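Colleague: Predicted coordinates and the sequence they were generated for:
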Amino acid sequence: MNKDNKKYGVLLVNLGTPDAPTATGVKQFLSQFLHDHRVVDMTRWLWCPILHGVILPIRSPKVAKLYQSVWMEDGSPLMVYSKRQQKALTDILQVPVELGMTYGNPSTQSGLERLKQQGCDKVLVLPLYPQYSGTTTAAVFDRIAKDLKSISFIPELRFINHYYDHPDYISALAETAKTVWAEKGEPDYLLCSYHGIPKRYADNGDPYPDHCNGTTELLAKMLEMPREKMSMSYQSIFGREEWLKPYTEGTIKSLAENGVKRLDVMCPAFSVDCLETLEEIAEQCKEVFIEAGGVEFNLIPCLNDSQAHITMMENLVKQHVQGWK
């Protein structure tokens, strides 16, 4: 804190999660998420009837059951791990760190308000998306801009839009994989599965696939993993249009059919374990692998609140707040 009692604070932002693993809770969350033009850019008059008349009524109960299968004692895995990250980063930085979600609770607006109440006139926004995408990182920027529209005095802002190639991030990923391998041995093959986006978005300039490729290349070098034993794919495909390829499920099936017996999968685009890693990868994709002839399937955990991840976040924050007191 400097002499005029002003200081900087950090707003950690992730996608969000339902408040409860119920059809109602999931419907509320998906409604807000899928209304975002950054996520689905269809004309509203065409998209909204489909969303409210077909997608939400059908998907909400199904997705709620999936959430129930991974729900933790203290809530959604994404929320539990995000709160642990917030606490750990607060302890190590000794400055206010608040949590905000692009969709759902706690909102980014409430996070900004809590920082203001703690005397922060400077705010570093850290979206927890290592690889930039308009569907995620830019959506955070939009949300922050909207939150500030009704505020008379806007704090000085800095915004981190990616860290896909940060040495500490790559090192943390490698350390997580090596920890698993120290216990279980190295796999026949390592697959990096990233959340997908429509191919059209990338064709229109979204650098996300380049960032994903960059992370994978750097990780392969740090792990000294031959590229014939490691590749990347895209998961969580939604809708009928073409998304970035190759698709994770098809890749996993093909690997098993081609003789890979032990497959490890890690999800570098996710800063915390969530439905997409704990259920889609660890359950659904494991089943695909085994049914196609695979023998052993392991999900390498996300970075979560590991010490290496918190150290990376600490160094990233310190890098971006230089000149602030």
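Modeller: Okay, I see it.

Colleague: Every contact and neighbour count from this point should use C-alpha atoms.
Modeller: Fine.

Colleague: Quick one: neighbours of residue 318, just the number.
Modeller: 13 (other C-alpha atoms under 10 Å).

Colleague: no no, residue 233
Modeller: 22.

Colleague: what kind of secondary structure is residue 158 in?
Modeller: Secondary structure, DSSP: H, G, I helix; E, B strand; the rest coil: residue 158 is strand.

Colleague: Can you classify the closest residue to it other than its chain neighbours as helix, strand or coil?
Modeller: Nearest residue to residue 158 in three dimensions, chain neighbours excluded: residue 124, at 4.8 Å (C-alpha to C-alpha, 6 or more residues apart in numbering). Secondary structure of residue 124, reduced to three states by three-state DSSP: strand.

Colleague: was I right about residue 124 contacting residue 157?
Modeller: Yes: if you go by C-alpha atoms under 8 Å, residue 124 and residue 157 touch, sitting 5.9 Å apart.

Colleague: Those two: which is more packed in?
Modeller: More crowded of residue 124 and residue 157, by other C-alpha under 10 Å: residue 124, with 20 against 13.

Colleague: what's near enough to touch the more buried one?
Modeller: 8-11, 157-160, 317, 320-321 (C-alpha atoms under 8 Å, 6 or more residues apart in numbering).

Colleague: let's see it at 10 Å
Modeller: 8-12, 97, 155-160, 317, 320-321 (C-alpha atoms under 10 Å, 6 or more residues apart in numbering).

Colleague: okay, now the one to match up with it:
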Amino acid sequence: MSKWFYPEPQTSPTLTGVLLINLGTPAAPTAAAVRPFLREFLSDQRVIELPRWLWQLILRGVILPIRSGKSAQAYRSIWQENGSPLLTETQALTTALAQQLPHDIVTKFAMTYGEPSVSSVIQQMKEAGVSKLVVLPLYPQYAASSSGAALDQVWRVLLQQRTQMAVQSIPSFFADPAYIKLMARHIRHFWQEHERGQRLLFSFHGIPLAHHTAGDDYVRQCQATVQLLAEELNLTKNEYQLAFQSRFGYAPWVGPNTQDLFVQLPQAGVTKVDVICPGFVTDCLETLEEINIRGRADFLAHGGELFNYIPCMDATKEWVEVLFSVLKKQW
């Protein structure tokens, strides 16, 4: 059987395509739907860097039977009438961005895990005549386990194309001036409408310490984003803090850990906090459930008095303009 999986269109006008890639989401907030999503996500060796045979025994025998139900319960706490917030907001963001881009640019989104898959969306774009593809993983800061994993999916598709597309990727935009200025403006606007906390906590998705020591640039990029935002907001050192959330398993992860800080800060006299997640383009399980539900509960249970979650920009006009400016530099 030929290794070339995709049939090539007979005629192909020269079009440019923009592909946005987000992490992904289960199709429903049930254990039955969460299980295959987690299996695909946690089977990616960009995410879990253990010998595959060993990890698959652990994953299928221990992790999935336990975690699928717990994750489904967490998804149910944030699920909306029209579906997963990550999916609906990514759809809305893609639609809004398409309206900003030139009309002859084909703009679509895909998910690293789950549907719509990267392979199916790229095939649709190629059949529509796209011969040049600009890929933007929806992560401002590059990590091998997020942006790297998303781009891996693109390269796998290219390996199956007889006539390959020209592809240009945007691995990160952590220090982009438009991104920094908008995030700072977003925070200031929130402060104008709400009581301001004693400390602004910048919470990013964490990575295992082993990824960092192996040379992953993610922590440095998160630090750079926070430093630029602190300068833009004129914050003193005791007015903000960088932390990392979503720790998984027993191996060491980069820190400080956001969840630990929700317990420690009230004990240190910081009873009013504002939390923002600059590494997430759209609100999702990690921001809505992990931070705004569980994080809030932990902070208040340990002596906290005020917990403000500053939401993601999602598909707002200003955020679309930032992504447009990032993409425009590629033309």
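Modeller: Happy to help now that I have it. Note that this is a predicted model, so its numbers are computed, not measured.

Colleague: TM-score of the superposition?
Modeller: Once superposed, chain against chain, the TM-score is 0.96 (TM-score structural alignment, normalised by the length of the first structure); 318 aligned residues with a C-alpha RMSD of 1.1 Å.

Colleague: returning to what we had before: so what sits against both of residue 124 and residue 157 of the first structure?
Modeller: Between them, residue 124 of the first structure and residue 157 share the contacting residues 8-10, judged by C-alpha under 10 Å, 6+ apart.

Colleague: ok so, going back, relative to residue 137 of the first structure, how far out is the residue nearest to residue 158 of the first structure?
Modeller: 14 Å (C-alpha to C-alpha, to the nearest Å).

Colleague: Give me the common contacts of the two.
Modeller: The contact lists of residue 124 of the first structure and residue 137 share 159-160, where a contact means C-alpha under 10 Å, 6+ apart.

Colleague: could I get the shared contacts of residue 124 and residue 157 of the first structure as a markdown table with secondary structure and neighbour count?
Modeller: Output for these, formatted as a markdown table (DSSP: H, G, I helix; E, B strand; the rest coil; neighbours: other C-alpha atoms under 10 Å):
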| residue | secondary structure | neighbour count |
| --- | --- | --- |
| 8 | strand | 24 |
| 9 | strand | 28 |
| 10 | strand | 27 |
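
Colleague: Distance to residue 173 of the first structure added to these, as a markdown table?
Modeller: Shown next, in a markdown table, are those (distance: C-alpha to C-alpha, whole Å):
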| residue | distance to residue 173 of the first structure |
| --- | --- |
| 8 | 29 |
| 9 | 26 |
| 10 | 23 |
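
Colleague: Next one: residue 44 of the first structure from residue 104 of the first structure, what distance?
Modeller: 21 Å.

Colleague: ditto for residue 228 of the first structure
Modeller: 41 Å.

Colleague: out of those two, which sits in the busier spot?
Modeller: residue 104 (19 against 8).

Colleague: Assign the corresponding residue of the second structure for that one to helix, strand or coil.
Modeller: In the second structure, the residue equivalent to residue 104 of the first structure is residue 114, according to TM-score structural alignment. Classification of residue 114 of the second structure by three-state DSSP places it in coil.

Colleague: Surely residue 114 of the second structure and residue 28 touch.
Modeller: No: applying C-alpha atoms under 10 Å as the test, residue 114 of the second structure and residue 28 come out as separate, 11.3 Å apart.

Colleague: okay, stretch 18-29 of the first structure sits on what stretch of the second structure?
Modeller: Going by TM-score structural alignment, stretch 18-29 of the first structure sits over residues 26-37 in the second structure.

Colleague: where's that stretch relative to the chain centroid, distance-wise?
Modeller: 19 Å (C-alpha atoms, centre = their mean, to the nearest Å).

Colleague: start to end distance for that stretch?
Modeller: 6 Å.

Colleague: And stretch 71-84 of the first structure, by the same measure?
Modeller: 16 Å.

Colleague: mind listing what's buried in that stretch?
Modeller: 71, 75-83 (16 or more other C-alpha atoms under 10 Å).

Colleague: could I get those residues as CSV with distance to residue 188 of the first structure and secondary structure?
Modeller: Output for the buried residues of stretch 71-84 of the first structure, formatted as CSV (distance: C-alpha to C-alpha, whole Å; DSSP: H, G, I helix; E, B strand; the rest coil):
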residue, distance to residue 188 of the first structure, secondary structure
71, 31, coil
75, 35, strand
76, 32, coil
77, 29, helix
78, 29, helix
79, 33, helix
80, 32, helix
81, 30, helix
82, 32, helix
83, 35, helix
